[in-house]
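**Student:** Sequence plus the predicted model coming up.
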Amino acid sequence: MSDIIQLLPDHVANQIAAGEVVQRPASVVKELMENAIDAAATHIKLVVKDAGKTLVQVIDDGHGMSATDARLSFERHATSKIKSADDLFSLNTKGFRGEALASIAAIAHVELKTKRSQEELGTQIEIEGSEIKAQEVTVTPKGTAIAVKHLFFNIPARRNFLKSNTVELRHIIDEFHRVALAHPDIAFSMFHNGSETFNLPKSNYRQRVVNIFGVKTNEKLVPVEEETEVLKISGFVGKPEFAKRSKNEQFFFVNNRFIKSPYLNHAINSAFDGLLKDGSHPSYFLNLSVDPKTIDINIHPTKTEIKFDDEHTLYAIVRASVKHSLGQFNIAPVLDFERDRNLDTPYDYQNKRASTPSVEVDRNYNPFQEEQNFNKRSLAKPFKKESAQWESLYVGMESKGTKTGSNFSQVEFESQPESQGLFNDASAESRQTTYQLHNKYIISTIKSGMMILDQNRAHQRVLYEGLLRSLTVREAVSQQLLFPLQLQFSTSEMEVLQELKEDLEHTGFLFSEFVKGNVEITGVPINVAESEVAIILEQLLSDVQQEVPDTNFSAMDLMAKSMAKSLAIKTGQSLTRMEQEHLVNSLFACKEPSVSPTNRVTFITMSVDDFDKKFI
């Protein structure tokens, strides 16, 4: 029997490696931008077309490469970052695997232009599916410009698994945020389909956060600074009142590398314990500096998860640092119950002396003099003239009554005939058919026994079908606001709202301004209060970013679900008898009354036999 184990060809091995390295266009953006940072670039430009499916280009002004280095960079396990295994435990760079460019070149058309500062001419290389098509000398500025075109052109199955442009662009923006936040000392810019999405100048960390997430973010930030022998923490956390329903503004950076750490995230949530509403998540932008020898960053293909040597100590330090910052800036509640902050001396008056108030008295004031004048004026008024005017209103009434011969001794009243009830039950009108239990459930009697209805889920189903009908028919009614409502959103949130704008208008929202970071709303749906608009849009953005819809139908369906969840009657809300009956009738007028929009049961029934069994 012949041998069956054989070595894979390089292009096949590269395609397999690409499955771990390159999952979507955002993975290419991450790898290329990290390489540009390692090349000591001061300005990095990202150009994207069709959400990265057609083109991902990164241009930097870093060191550049020689002709030999440019050719070797596309070979597997080629890197300038490590030389021995010991270097893996003292890494201060990003692109150290030596697989990124080789994997990208295996599944795309790649064009590389690079030049070092001391050379007059640069190098241009063109690769298609790991095959080098051309290498020649070219004129190019200092640095490196690498363009990745037609991603997954030779793997149609992988290309078919890519999501819609909206979803893929959102992933690219997320990766751009992670890299840009970790390096505020580098200028970044991003262009999508020819339009500028971000332009981030070189700045400090606070300005970088504000430039990415909007001007309003500045007032939400609380600085966190702590330095110990084990860990150095710097950055910001968001004030509790500005907590969001999504986790889009949660960033951990360890040695300038973005990571995901549920363990440290729990430390932040523990520090905010008692300060947040249910379902809200705090915002944080924290940089952790630790000894590279105490962490292992080579445990995950994307390097977003790392292993700490002493996680318990880091947990305690992070939690204590955040809690200290919240208390230091008067964010945490004061434990002095006797203190009334309304009685605190304002800053403007702390150094001023108290002045004795002066009292001025009018010694000529006589209150009895005015009362005497009033009595004299009232006595002088002729009551006879006024009474004569009242008597004139009834002139002719007596003669008219005598003339017609009618008086008030015989009076007839019109009355409607009494309608007979269906069952001739005198107490039918007073009988109550619905009851509310603990402001959560509605109990209604039925022929076979009793029905128990969850008021929140039932109302979600009613609203969901109504909103879906409005989105489909596109005939929603809107109410105008007396004063337009101004709302602030980040650039990534504006991208999502731009996609949902048309569908939102079909539900009743009216927008008069839709520019960078600012949204002006002039009309809202008739069943939406002005104070709920910001909550609804925030919940909608959170649901869209988490569920990631792919088609227009699913986007409309998700929007209807999100708005129904925000507008539905909450648990704990008391309902009148009429409201209870209306909710029950509206639920059973729906197409699918038995389940909520999220496929959860809306009501259960219990028969009389079930009750009889309980008393056996």
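**Tutor:** Perfect, thanks for sending it. Residues are numbered from 1 along each chain as shown.

**Student:** CA only for contacts and neighbour counts going forward, please
**Tutor:** Noted.

**Student:** Could I get the full set of helices for the stretch 151-300 of the chain?
**Tutor:** Counting by DSSP state H, counting those that start in this stretch, the stretch 151-300 of the chain has helices at residues 156-160, 165-182, 205-213, 262-271.

**Student:** for comparison:
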Amino acid sequence: MAIGATQGVIMPLRALLEKCLMNAIKLLPDLLISQIAAGEVVERPASALKEMLENSVDAGAADITVQLVQGGIKLIRVMDNGTGISKEDIPLALARHATSKISTLEDLQQVVSLGFRGEALASIAAVSRLTLASRRAEQKHAWKVQAESGRLSPPEPVALASGTTVEMHDLYFNTPARRKFLKTEATEFSYCEETFKRIALSRPDIGFTLQHNGTVRRHLRAADPRSRIAAVLGDEFSQTSVLIDEQAADLRLWGSAALPAYSRASRDAQYFFVNGRFVRDKLITHALREAYRDVLHLDRYPAFVLFLEMKAESVDANVHPTKIEVRFRDPRALHQFVFHAIDKALATGQPASRGSVLATGDQEHKPNDRGNTDMAINEKAGAEFSGYPRQGVMSLKSYISPEPPAAAQPQAFYSALFGVEDDGLKSAQTVLDIHTAGTRAKEPEVPPLGFALGQLRGIYILSQNDRGLLIVDMHAAHERLLYEKLKSALDNHTLAMQPLLIPATFYADSLDIVTAEENSDSLSELGFEISTFSPTMLVVRSVPVALKNADVVKLARDVLSDIREFGASQALTSRRNELLSTMACHGAVRANRMLTIPEMNALLREMEVTERAGQCNHGRPTWFEISLADLDKMFMRGK
């Protein structure tokens, strides 16, 4: 910018500052104070709607109706059947810092209501035309007051059932500069709808109705939390999420967290409530992100509806005018609690909407009048499907393969496929043992991932179970299995080495050679023995047992590259999972590798007893299931 132009900007600012310094200090008018407060509390129509809804919830309403016109800019009307306000208290309800919810400092430190600052309605009234009508059950009729630009009308009688109705007309009519910052009607409505959803999720025991321009957009009956979550976020979220319910000391976390298959491109499906209050907190966000890190793409976001319950004195909700931010007394312990609760649930992978649906053995097929087979709905588990392939959920349970035939796998197949010795197959052998004579007489239980039918293009395993067809990405699945084995072995310091019958040598630059020489202990901890063969060559003498069938040279190069770039200490701590993921990718079976039926079944059985087997190390799904009902639809059977 030119010097003249810069001076043209600075001079008016300097003159304004000098004028401010010369003015005497004076009290601001009440209306201006309220309008300033409104700038903090009422950012847009959705902000006003939030405050009005919270008042209705705090009033004990069982049913709340919201009516919007022009996205809430022209009108927001909130009607509830709560306890109501007496005639004497109605004017106070619109006064600044007047509230019935706290009276002492101790009350402020143990806030249990949503609203408590006593400024919301006063701030809204300062920037709109507001009408408040209310009636308590013992009153003969309701009373109404109107507020505009700080002026309050005397109470007058009005016909109204028990409860309260608040109407906000023409937001920012007296502050046109603020009104210019409002967006289009559609945009403002979307913000209002999001606010409505947050409040509705927090209180499933309350019925909610949302109307916009005379059209009902949402009607939610009082329900249990799971039904409310499904009603607000849809069946897809409900069917691809896991239930959370963990408790430790005075903390309880419950709700639903979506599996990685339901990941989003934005944070539009993230709802976290602390003692019933929707919050956005960096500590919580980080804990949740860490819990999903192992199963989610870096550019994707998890979806969840979670409720944290804790003692009121352990959280400060009075750190932000809109109360969307909170402060915790023991943030470190809370971070660990949230992280472990979500990590545990994702590892187990139990679907929220149907319990361990894949482990239910009491579903039966009944022939219908079309001669085909339909799956009976297991009402107890809620095992209904909604017309699209389902992915990545299973029960971690050992299954015994039935006879016949190719479901029983010799230990040699496991050794070839997973790179483990015979004495390490005790748990797998439990899965693989053929039924005893007494068991053969019984109907065999079909495992969650069924039994392999064949291989498609050397990439996918096709399998069938009680519900239909499963398609498994064999490389992605095997990669996850190896990754979990490597993690567990490294954590338990049991990462065994496999000496190579013929050591692998390769040319290396001086940095790689120095890296190998200086980090031999770290490499040994990772299961590698790499040493100098000549001034320009390295030799790999041992690799982790699970990776003995990998491309040894390429694997060694990548491990050395990671250690060289980030350092051995970081590679074994903060970047440990990334390094192990790279190693697992090298060891996983490749595309176009033809597997036998026993090998395919071995892979399926191993998936069933491995945590997070529904996603590969990069967050992609490892399998999909298509139910018989879905197949019937595809082929239009019965039409």
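**Tutor:** Now that the structure is in, tell me what you want to look at. Values in this document were obtained by computation on a predicted structure and should not be read as measured data.

**Student:** on that earlier part again, using TSV, please lay out the helices of the stretch 151-300 of structure 1 together with distance to Ser234 of structure 1.
**Tutor:** Compiled in TSV, these are given as follows (distance: least, CA to CA, whole Å):
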stretch	distance to Ser234 of structure 1
helix 156-160	40
helix 165-182	12
helix 205-213	10
helix 262-271	14
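
**Student:** Could I get the full set of strands for the stretch 501-616 of structure 1?
**Tutor:** 510-515, 518-525, 603-607 (DSSP state E, counting those that start in this stretch).

**Student:** Single out the most deeply packed of those strands.
**Tutor:** Greatest average neighbour count among the strands of the stretch 501-616 of structure 1 goes to strand 518-525 (a mean of 20), per mean count of other CA atoms under 10 Å.

**Student:** and it with strand 510-515, angle?
**Tutor:** In terms of direction (axes from the mean of the first three to the mean of the last three CA atoms, to 10 degrees), strand 518-525 of structure 1 departs from strand 510-515 by 170 degrees.

**Student:** And strand 518-525 of structure 1, what does it pack against?
**Tutor:** Under the contact definition 3 or more CA pairs under 8 Å, 6 or more residues apart in numbering; DSSP states H and E, strand 518-525 of structure 1 sits against strand 478-488, strand 510-515.

**Student:** Specify the angle between that strand and strand 478-488 in degrees.
**Tutor:** 160 degrees.

**Student:** so strand 518-525 of structure 1 matches what in structure 2?
**Tutor:** Alignment of strand 518-525 of structure 1 against structure 2: no match, by TM-score structural alignment.

**Student:** What residues in structure 1 pair up with the longest strand along structure 2?
**Tutor:** Secondary structure of structure 2 per DSSP state E: the longest strand is strand 497-507. Alignment of strand 497-507 of structure 2 against structure 1: no match, by TM-score structural alignment.

**Student:** Flag every buried residue along that strand.
**Tutor:** Buried positions in strand 497-507 of structure 2, judged by neighbour count with 16 or more other CA atoms under 10 Å: Met497, Gln498, Pro499, Ala504, Thr505.

**Student:** Next: stretch 50-67 of structure 1.
**Tutor:** For stretch 50-67 of structure 1, burial by neighbour count (16+ other CA under 10 Å) applies to 51-67.

**Student:** Just put the helices and strands packed on strand 518-525 of structure 1 in JSON lines and tack on distance to Asp87 of structure 1.
**Tutor:** Shown next, in JSON lines, are these (distance: least, CA to CA, whole Å):
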{"stretch": "strand 478-488", "distance to Asp87 of structure 1": "46"}
{"stretch": "strand 510-515", "distance to Asp87 of structure 1": "48"}
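
**Student:** And those strands: which comes nearest Lys216 of structure 1?
**Tutor:** Judged by CA to CA, the one of these that comes nearest to Lys216 of structure 1 is strand 478-488, at 7.0 Å.
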